[in-house]
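**Q** everything below, folded, please.
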Amino acid sequence: MINIVLFGKPGAGKGTQAEFLKEKYNLTHLSTGDIFRFNMKNDTELGKLAKSYIDLGDLVPDEVTIKMLEDEVNKNTQSAGFLFDGFPRTIAQADALDTFLKIKNWNITATIALEADDNILVARLLERGKTSGRADDQDEEKIRNRYDEYNEKTAPLIGYYQEQNKFHAVDGIGTIEEITQRLTQVIDNL
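**A** I've put the predicted structure just below:
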């Protein structure tokens, strides 16, 4: 079983690349962003709670995110593996994910970070905001707040996964095909 954590700042291309990787490696793609948006669109209690944080540019609390993700994994226990997109975002989430997977005799195979300059990513998100209708992609101040949150809470995951020899950085600038090639090279060499 291959379990990949794909992370990077908002706009780094995680969702785009996840589509290619899930097909190539027959993985179940679990995007917390997609799960949150589904719940918000359907006005579930979880969706209302998640929206209250996302609208401020803040991260959704760990306990909400962890429970939601565990439910999704449990719905797909026959999968060849999972591609975690947007999770974990904190050390506490990484610990909870490791504990949850260990119960199932699974583990994280690798963590791959798509890296790119903030200014390039802001431009990407503002452009995406014009067509996506996502309010969080239309306000540069909210975008930069998301980056501050990432730097404070998510960037420490680099050290967490480096200690486990599971961290791989990939240049997130280039064509979609070039970035996909870089990602598959890392995964094929695991």
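**Q** going by C-alpha atoms from here, please, whenever you check contacts or count neighbours.
**A** Will do.
**Q** list the buried residues in the longest helix seen in the chain.
**A** For the chain, the longest helix by residue count, based on DSSP state H, is helix 118-132. Buried residues in helix 118-132, counting neighbours by 16 or more other C-alpha atoms under 10 Å, are found at 118, 121-122, 124-126, 129.
**Q** also stretch 139-151?
**A** By neighbour count on 16+ other C-alpha under 10 Å, the buried set for stretch 139-151 is 142-144, 146-150.
**Q** which secondary structure elements does the longest helix of the chain sit against?
**A** Applying 3 or more C-alpha pairs under 8 Å, 6 or more residues apart in numbering; DSSP states H and E, one finds that helix 118-132 contacts helix 140-149.
**Q** want to put them side by side, so please do this one too:
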Amino acid sequence: MRIVLVGPPGAGKGTQAAYLARNLEIPHISTGDLFRANISQGTPLGVQAKSYMDAGNLVPDEVTIGMAEDRLEQADAAGGFLLDGFPRNLKQAEALDVYLKGKGITLDAVLDLEVPEDEVVKRIAGRRICRKNSAHVFHAEYSKPKAEGVCDVCGGELYQRDDDHEDTVRKRLEVYHSETEPIIDYYKAQELVVTIPALGKVEEVTRRAMSALGRGE
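**A** Model prediction:
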């Protein structure tokens, strides 16, 4: 299957993408991984991206599109893929369509993870990260540490990242509404969008998505 996963920050796209890709036996292709791989490998696109990032500028769509297309050329994506974080805007969505058309293939579905805005803010603003090991993540409401401000695993200090402050989260949501939400209407016109309520346990959301894709139990 060839799937695009969309949803606001805090909707759980990364988590769901990993579960779905594993269940569907297709590669999970995330924008973050594309950037990290290209930059670490020193590819021409990675060098371009790093130059923009080091200057504090946004990476142009052309660079991101180039990375995505290069990744889709790899053998493991021949039988399907799950795109997470790409396309991020209409220009990228249109470029993806042109690329796929050139290959004689089409998307099977665009999964839209739907979460109320207040819940998004609560999810992100409540996150607390361990300073010793950023893989240790807690939540002020949903996954509290045994001792406030202290990591259960290693005893490190828990803190709130700048990106997780409520005012920053709301700004990120504004960007999502203005730049990314329009691609949902774009794909609705192609009758590809399947809306998945993303409240509830991770496993429940995954089951809803698999069922919507006709792969339920």
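**Q** could you dump the buried residues of helix 118-132 of the first structure into JSON lines with distance to residue 162 of the first structure added?
**A** Output for the buried residues of helix 118-132 of the first structure, formatted as JSON lines (distance: C-alpha to C-alpha, whole Å):
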{"residue": "118", "distance to residue 162 of the first structure": "23"}
{"residue": "121", "distance to residue 162 of the first structure": "24"}
{"residue": "122", "distance to residue 162 of the first structure": "27"}
{"residue": "124", "distance to residue 162 of the first structure": "28"}
{"residue": "125", "distance to residue 162 of the first structure": "29"}
{"residue": "126", "distance to residue 162 of the first structure": "32"}
{"residue": "129", "distance to residue 162 of the first structure": "33"}
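**Q** now the helices for the first structure?
**A** According to DSSP H, the first structure carries its helices in the segments 14-25, 32-41, 45-54, 62-74, 91-103, 118-132, 140-149, 157-163, 176-188.
**Q** how about residue 141 of the first structure, what's its match in the second structure?
**A** Matched by TM-score structural alignment, residue 141 of the first structure corresponds to residue 167 in the second structure.
**Q** not counting sequence-adjacent ones, nearest residue to residue 106 of the second structure?
**A** Leaving aside its chain neighbours, residue 106 of the second structure sits nearest to residue 100 (5.9 Å; criterion: C-alpha to C-alpha, 6 or more residues apart in numbering).
**Q** can you get me a residue count around that neighbour?
**A** 15 (other C-alpha atoms under 10 Å).
**Q** how far away is it from residue 92 of the second structure?
**A** As judged by C-alpha to C-alpha, to the nearest Å, residue 100 of the second structure and residue 92 of the second structure stand 12 Å apart.
**Q** what does residue 64 of the second structure give?
**A** Counting by C-alpha to C-alpha, the gap from residue 64 of the second structure to residue 92 of the second structure is 8 Å.
**Q** and for residue 5 of the second structure?
**A** The gap separating residue 5 of the second structure from residue 92 of the second structure is 14 Å, by C-alpha to C-alpha.
**Q** do residue 83 of the second structure as well
**A** To residue 92 of the second structure, residue 83 of the second structure is 12 Å away according to C-alpha to C-alpha.
**Q** out of those two, which sits in the more crowded spot?
**A** With neighbours defined as other C-alpha under 10 Å, residue 83 of the second structure and residue 92 compare such that residue 83 has more, 22 against 19.
**Q** hang on, the earlier thing: just put the helices of the first structure in CSV and tack on distance to residue 109 of the first structure.
**A** Formatted as CSV, the helices of the first structure follow (distance: least, C-alpha to C-alpha, whole Å):
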stretch, distance to residue 109 of the first structure
helix 14-25, 13
helix 32-41, 19
helix 45-54, 28
helix 62-74, 16
helix 91-103, 11
helix 118-132, 27
helix 140-149, 26
helix 157-163, 10
helix 176-188, 9
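**Q** show me the one of those that comes nearest residue 170 of the first structure.
**A** Among the helices of the first structure, the nearest to residue 170 of the first structure by C-alpha to C-alpha is helix 176-188 (6.7 Å).
**Q** on that earlier part again, list the contacts of the match of residue 141 of the first structure.
**A** Counting by C-alpha atoms under 8 Å, 6 or more residues apart in numbering, residue 167 of the second structure touches no other residue.
**Q** just give the nearest non-adjacent residue to residue 199 of the second structure, would you?
**A** Nearest in space to residue 199 of the second structure, with sequence neighbours left out and distances taken as C-alpha to C-alpha, 6+ apart, is residue 115 at 6.4 Å.
**Q** I should have written residue 92 of the first structure there, sorry.
**A** Residue 92 of the first structure's closest residue in space is residue 62 (C-alpha to C-alpha, 6+ apart), at 7.4 Å.
**Q** how far away is that neighbour from residue 23 of the first structure?
**A** In this structure, residue 62 of the first structure and residue 23 of the first structure are 29 Å apart, going by C-alpha to C-alpha.
**Q** these two: which has the busier surroundings?
**A** For residue 62 of the first structure and residue 23, the more surrounded residue by other C-alpha under 10 Å is residue 62, and the numbers stand at 17 against 11.
**Q** ok, now which ones touch residue 12 of the first structure?
**A** Counting by C-alpha under 8 Å, 6+ apart, residue 12 of the first structure makes contact with 114-116, 121, 172.
**Q** got a list of what the residue nearest the centre of the first structure touches?
**A** The C-alpha lying nearest the average C-alpha coordinate of the first structure belongs to residue 86 (C-alpha atoms, centre = their mean; 1.6 Å). Counting by C-alpha under 8 Å, 6+ apart, residue 86 of the first structure touches 6-8, 14, 31-33.
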